[in-house]
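A.B. asks: using only what follows, build the 3D model:
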Amino acid sequence: MKQFLLCPDVLDPQQLAQKLSSDRAGAFVSFEGRVRNRNNHRVVQRLEYQAYAALAEIEGARILMEASEKFAIEHACCAHRVGTLAIGDIAVWVGVSSAHRDAAFACCRYIIDEVKLRVPIWKNEHYADGESGWLHPDNTPVDPG
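C.D. replies: Coordinates of the predicted model:
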């Protein structure tokens, strides 16, 4: 199974991980990207993620297919939240099962890096001072000018 999901609701890592179970897999690796309370020396109160869903789902699925061709894995899943997220919420979850740990680690890293680079999902940080700002995938502010 290879699956990319856009999720408006809280992510449940245990439920997501169960989808990746396989008797042939000796390794399972997951990554959780969580909302933190500071970025670029500013206090963050919450995040808002927006996605161009139709394209995001196509590109996300393409990344997972590429990953399965590049690495010897059994299953892979990537779930990304959309909507408003609180501090501590899981914003993105990636899980990979494989016969061996090297492939699982490498594939998990590949998936998160490619998703951040290629999938049209935008992050708007809301700050304690009442301002907000859109960010590039590397968490630097977008210059509105």
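
A.B. asks: contacts and neighbour counts: CA atoms only from here.
C.D. replies: Fine.

A.B. asks: contact partners for the spatially most central residue of the chain?
C.D. replies: By Cα atoms, centre = their mean, the chain has its centre lying nearest to residue 92, at 3.0 Å. By Cα atoms under 8 Å, 6 or more residues apart in numbering, residue 92 lies in contact with 31-34, 78-81.

A.B. asks: also residue 6?
C.D. replies: 53, 57, 79-82.

A.B. asks: now residue 2
C.D. replies: Here residue 2 is in contact with 61, 64-65, 68, 75-77 (criterion: Cα under 8 Å, 6+ apart).

A.B. asks: want to put them side by side, so please do this one too:
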Amino acid sequence: MIELKEQKDINISDIIDSVKSDYCGAVDIFIGTVRDNLVGKKVTKLFFEAYTPMAISELSKIADTVKERYKADKVSIVHAVGDCLVGETAVVIAVSTPHRKASFEGCQYAIDTLKDTVPIWKREYFEDGSHWVFSHP
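C.D. replies: A predicted model of the protein is given here:
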């Protein structure tokens, strides 16, 4: 499951179910949520925008690398697009592997690489204004 969805359509249980496997003894989940602060400023929401065809392609490459490098059986990555309020889920990554260490490492690789390579842009909203975060290509 590699998807971009509006936040209201992200179902964490479905994502977890999508990676379950009798072959695997470990499922690691990363759930990224919107926090209420950034460098001492109160965050009110985030807005995510993506170049969808390239984002899906890059997310698929990440999943393929996790499968190859960490011997993952299944990988799901779902990222929100549009508005995300404080406390809401912005990204979910699920990785199943035969053993826990590889599952943890694969999940960490996926989120770190996503933040570096996937064309998803974030606008942070504060009580006194907003700005785009330009940490992606």
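
A.B. asks: picking up where we left off before, of the contacts of residue 6 of the first structure, which ones are shared with the second structure?
C.D. replies: Compared against the second structure with both residues aligned by TM-score structural alignment, their matches' Cα atoms under 8 Å, the contacts of residue 6 of the first structure retain 53, 57, 79-82.

A.B. asks: quick one: average offset of the host helix or strand of residue 79 of the first structure versus the second structure, please.
C.D. replies: According to DSSP states H and E, residue 79 of the first structure maps onto strand 75-81. For strand 75-81 of the first structure, the mean deviation from the second structure after alignment is 0.5 Å (mean Cα distance after the TM-score superposition for the first structure).

A.B. asks: and that strand, what other elements does it pack with?
C.D. replies: strand 2-7, helix 53-70, strand 90-98 (3 or more Cα pairs under 8 Å, 6 or more residues apart in numbering; DSSP states H and E).

A.B. asks: which of the ones you listed sits most buried?
C.D. replies: Looking across those with neighbours counted as mean count of other Cα atoms under 10 Å, the highest average goes to strand 90-98: a mean of 25.

A.B. asks: quick one: that one to the second structure mean distance?
C.D. replies: Mean deviation for strand 90-98 of the first structure: 0.6 Å (mean Cα distance after the TM-score superposition for the first structure).
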